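Student: quick check, what structure comes out for this input:
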Amino acid sequence: MRKLTVLLLLIITSIQLAPGQGLYSPGSPQDDGRFAASTKQVNQFFRRFNGEESADGKKRYYDTDAQFRDRELRGKFISVLFDNETSSVENSLKSEFLKDVLSENLPQYLNFHKGEWFAEVQTTFIFKGKKEEVTLFMKLQPEGLGYEWVVDKINFKPFKNLFNKPEGDAKGFLHPLSHEIGFMNLRKAFQENDKPESYTPKEYQPDYLTIFLYEMKNGNLKFDNISDVKFHFFQINNWYFELNQFNRPGFNTGWLISNLVKLDAGDKDVVQKYIYDQK
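Tutor: Reported below is the predicted structural model:
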C-alpha cells in the first residue's frame, strides 16, 4: 500500500494545476525581487540551495565568507526555488522539507560530485527510417582529474517488448537431462522457438543500453534532436525532488523544484523504478 501511495504522489504532483501560494505570506522574503530572480543555471541552483551566493546573485560565497551557507539566507533562497505557479506541492510538505534541510544540528546540502542525482534527457532518434522518442538517463562519473557526463540507462519503446519472456506452459524449456544428450535439443529450441529468452535464468534482465549502442554502431539509429531536460535528486535524506526549467514571465522562473516526495524505507527504489520505466 505504501508503494502505491508513493507512486500516486509522484503522478499527482507532476500534474500542472492553477497557480498556488508560496511558503510565506505577502511581505515576506518571497516577495523580495532579490530572491525571486530567475535561477538561470543548474549550478546556480546548487549554490542558492546551499547558500553559497549573495541575495542579488552577483557574488559567490566561499567558506571564508561570513555569509557562506548562512541558515537564514538558505531558507529565503530555498523558498523561492520551488515552482510556485503550476506545481501542486503542498506548503506543509515544503515546510517539512525546509525543516529537515535547515536543521541546526544536521543541515543538509547538495553536492555536485556526490552522486544520487541524475539527468533525464528527452531526445529523438531516427530508428530504421522512423523518428522515435528516446529517454537518456545521464550520470556524472570521475574521469582523469575531473568529471564527465555519461549515458547510464535508456528508455526506448521499440526495445521494451523485445524480451518479454513467456510464462507457464507457453515458455519453452530444456529438459533437466539435456546434458545426457550433449544438449542436442538446443538445435530444435533455437530453430523452432522465436523466444530465445525463454532459455535464460529467471533473474535475466536485458541490457537495453548495449542494444541501443549496437544498433547505433550498425547505422540503424541516428541522433536527431533534444526536446527536454530535467533532473532527479535523491541526495537529501528521506526526500526526492525533481528539477525542471521554467521559461515564463515573472520572477518564479528558471530551474525550480517541480515535484517533492517524502520517502520512507524502500520508497527510493519504487520512485526510481517509476522514473526509469514510465515510458
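Student: from here on, contacts and neighbour counts on C-alpha atoms
Tutor: Will do.
Student: tally of neighbours for residue 131?
Tutor: Neighbours of residue 131 under the rule other CA atoms under 10 Å: 14.
Student: roughly how far does residue 236 sit from residue 56?
Tutor: Distance from residue 236 to residue 56, counting by CA to CA, to the nearest Å: 26 Å.
Student: cool, residue 9 as well?
Tutor: For residue 9 relative to residue 56 (CA to CA), the value is 34 Å.
Student: ok, those two, which is more surrounded?
Tutor: residue 9 (17 against 11).
Student: here is the second sequence; please produce its structure so I can put it next to the first one:
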Amino acid sequence: MIRILFLNIFLCVTLYLPAQIVQEDGSSRDESELYASTKQVNQFFRRFNGEEDQKGKRFYESDKSFRSSTLREDYISLLFDRQNRNLSNEQKRKFISDVTDKTNPQFLNFRQDGWFAEVNAVFTRNGKEENILLFFKIQEEREGYEWVLEQVSSAHYQQFFNKSKSEEKAFLHPMSHELDFMNLHKSLKQKNAVDFTSDEFKVDPLSIFLYEMASKSIQFKTVTTSRFHFFQCEGWYFQIAEYNRKGYNSGWLISDLTPVQKEDVTKLKAFIYEAK
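Tutor: Take a look at the predicted model:
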C-alpha cells in the first residue's frame, strides 16, 4: 500500500513539467527554435549534458555534437531562473565553466547517487490538512531503478522531540537501579520523556511517518510542489524547481546554486532534510 502511494506521488510530480527557453541576453528566439521545451526533468538532464539539439532531437555517442562543450555552455546558461537575484552572473559563469571544462567535464547521471527529490505533500490528520516533506532517492531494483523514500520532515513530529533547556532538563538519578527504576512512574508522568534519552539520540521522522501510514493515523491527499537537489557536480550544489509563469524563462530551472566543499555535503544535506 505504501509503495503504491509513493508511486502515485511521483507520477503526479513528473508527468506535468512545462518549461521553455530564453537567451542569456533576455531576447526571445523565433518559436521554431523553441520547439522542444524542457517539459520533463529528464529533458533537463539531456540539455544540461548536451544530449539533444534545440528542437529536442536526441544526440547519441556517435553524433558529432554529443556532449559538445559549446552546446552545453549555451544550454546551461538557459537553465537558470533569471528572476532570482541571488543567482549572480559571476557565480553562474564560474559554474558553467567548471562543468563544461574540456579536460574535466561534469555531467548529470539519472541513475547515480548525488541527487534526490523533495516533495511537498498534503496529508490529513483527524480531518485536518498537514504538510509533510518527503525526500526520495533513486535506487537500483533488479534490472531497473525506482524511487525510494529516504527521509521525511514534519513540523508536527519535531514539536515532540525538543529537549528541555540544560538547567531544566529532567534526569534519572544514577542510583535508580537500586530502586528497580520505580521512580520512572513519576518521572515519565511529569517530565518530557525525550529528556531521558542519550546525547546520541537522533529523531527518526521516517520511522514515525511509516508507522502513522500503516496505522492510518494520517492519509495521503495530494502533492503541491516538488524540487530536486543535486550534488553530482564536484564543488557545487544546485537545486531545480518548476516555474509555471508566462514567458520563455519558465518550467524546470536552476533555483539555487552555491559552491560547496566535499566535507560539507553531509551537513548541507542534513540541513535540507530538517527544513520545514
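Student: quick one: the aligned partner of residue 203 of the first structure in the second structure from residue 274 of the second structure, how far?
Tutor: Under the alignment (TM-score structural alignment), residue 203 of the first structure pairs with residue 200 in the second structure. According to CA to CA, residue 200 of the second structure and residue 274 of the second structure sit 17 Å apart.
Student: now swap in residue 93 of the second structure and tell me
Tutor: Taken as CA to CA, the span from residue 93 of the second structure to residue 274 of the second structure is 30 Å.
Student: which one of the two is surrounded by more residues?
Tutor: Taking other CA under 10 Å, residue 93 of the second structure and residue 274 do not tie; residue 274 has more neighbours (16 against 13).
Student: if I pick the counterpart of that one in the first structure, what's in contact with it?
Tutor: By TM-score structural alignment, residue 274 of the second structure lines up with residue 277 in the first structure. The contact partners of residue 277 of the first structure, taken as CA atoms under 8 Å, 6 or more residues apart in numbering, are residue 155.
Student: and if we set it to 10 Å?
Tutor: By CA atoms under 10 Å, 6 or more residues apart in numbering, residue 277 of the first structure lies in contact with 154, 155, 156, 160, 271.
Student: same thing with residue 123 of the second structure?
Tutor: By CA under 10 Å, 6+ apart, the contact set of residue 123 of the second structure is 129, 130, 131, 132, 213, 217, 218, 219, 220, 221, 222, 223.
Student: would you mind measuring from the closest residue to residue 164 of the first structure other than its chain neighbours to residue 246 of the first structure?
Tutor: For residue 164 of the first structure, ignoring the flanking residues on the chain, the nearest one in space by CA to CA, 6 or more residues apart in numbering is residue 197 at 7.9 Å. From residue 197 of the first structure across to residue 246 of the first structure, the span is 43 Å (CA to CA).
Student: so residue 132 of the second structure belongs to a strand, correct?
Tutor: Yes. Counting by DSSP: H, G, I helix; E, B strand; the rest coil, residue 132 of the second structure is located in a strand.
Student: which residue ranges form the helices in the second structure?
Tutor: Ranges of helices within the second structure are 2-14, 41-49, 69-77, 89-99, 155-158, 184-190, 205-214, 265-274, based on DSSP state H.
Student: between the last one and helix 205-214, how big is the angle?
Tutor: Between the axis of helix 265-274 of the second structure and that of helix 205-214 there is an angle of 30 degrees, by axes from the mean of the first three to the mean of the last three CA atoms, to 10 degrees.
Student: how much does helix 265-274 of the second structure stray from the first structure?
Tutor: Superposed on the first structure, helix 265-274 of the second structure shows a mean distance to its aligned partners of 3.0 Å (mean CA distance after the TM-score superposition for the first structure).
Student: show me how far stretch 46-55 of the first structure is from its chain's centre.
Tutor: Between the centre of stretch 46-55 of the first structure and the centre of its chain there are 22 Å (CA atoms, centre = their mean, to the nearest Å).
Student: repeat that for stretch 41-57 of the second structure.
Tutor: Per CA atoms, centre = their mean, the centroid offset for stretch 41-57 of the second structure relative to its chain is 21 Å.
Student: give me the buried positions along it.
Tutor: Neighbour counts over stretch 41-57 of the second structure (16 or more other CA atoms under 10 Å) mark 41, 43-54, 56 as buried.
Student: with stretch 72-84 of the first structure instead?
Tutor: Across stretch 72-84 of the first structure, burial judged by 16+ other CA under 10 Å covers 73, 74, 75, 76, 77, 78, 79, 80, 81, 82, 83, 84.
Student: same thing with stretch 249-265 of the second structure?
Tutor: In stretch 249-265 of the second structure, counting by 16+ other CA under 10 Å, buried: 249, 250, 251, 252, 253, 254, 255, 256, 257, 260, 265.
Student: redo these as a markdown table? Include distance to residue 175 of the second structure.
Tutor: Output for those, formatted as a markdown table (distance: CA to CA, whole Å):
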| residue | distance to residue 175 of the second structure |
| --- | --- |
| 249 | 67 |
| 250 | 65 |
| 251 | 63 |
| 252 | 60 |
| 253 | 60 |
| 254 | 57 |
| 255 | 55 |
| 256 | 53 |
| 257 | 53 |
| 260 | 48 |
| 265 | 43 |
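Student: distance of whatever residue of the first structure lines up with residue 151 of the second structure from residue 275 of the first structure?
Tutor: By TM-score structural alignment, residue 151 of the second structure lines up with residue 153 in the first structure. Separation of residue 153 of the first structure from residue 275 of the first structure (CA to CA) stands at 11 Å.
Student: what residue in the first structure is paired with residue 222 of the second structure?
Tutor: Under TM-score structural alignment, residue 222 of the second structure pairs with residue 225 in the first structure.
Student: for that match, what are its contacts?
Tutor: By CA under 10 Å, 6+ apart, the contact set of residue 225 of the first structure is 122, 123, 124, 125, 126, 133, 134.
Student: again, 6 Å this time
Tutor: 123, 124 (CA atoms under 6 Å, 6 or more residues apart in numbering).
Student: fine, thanks again, bye for now.
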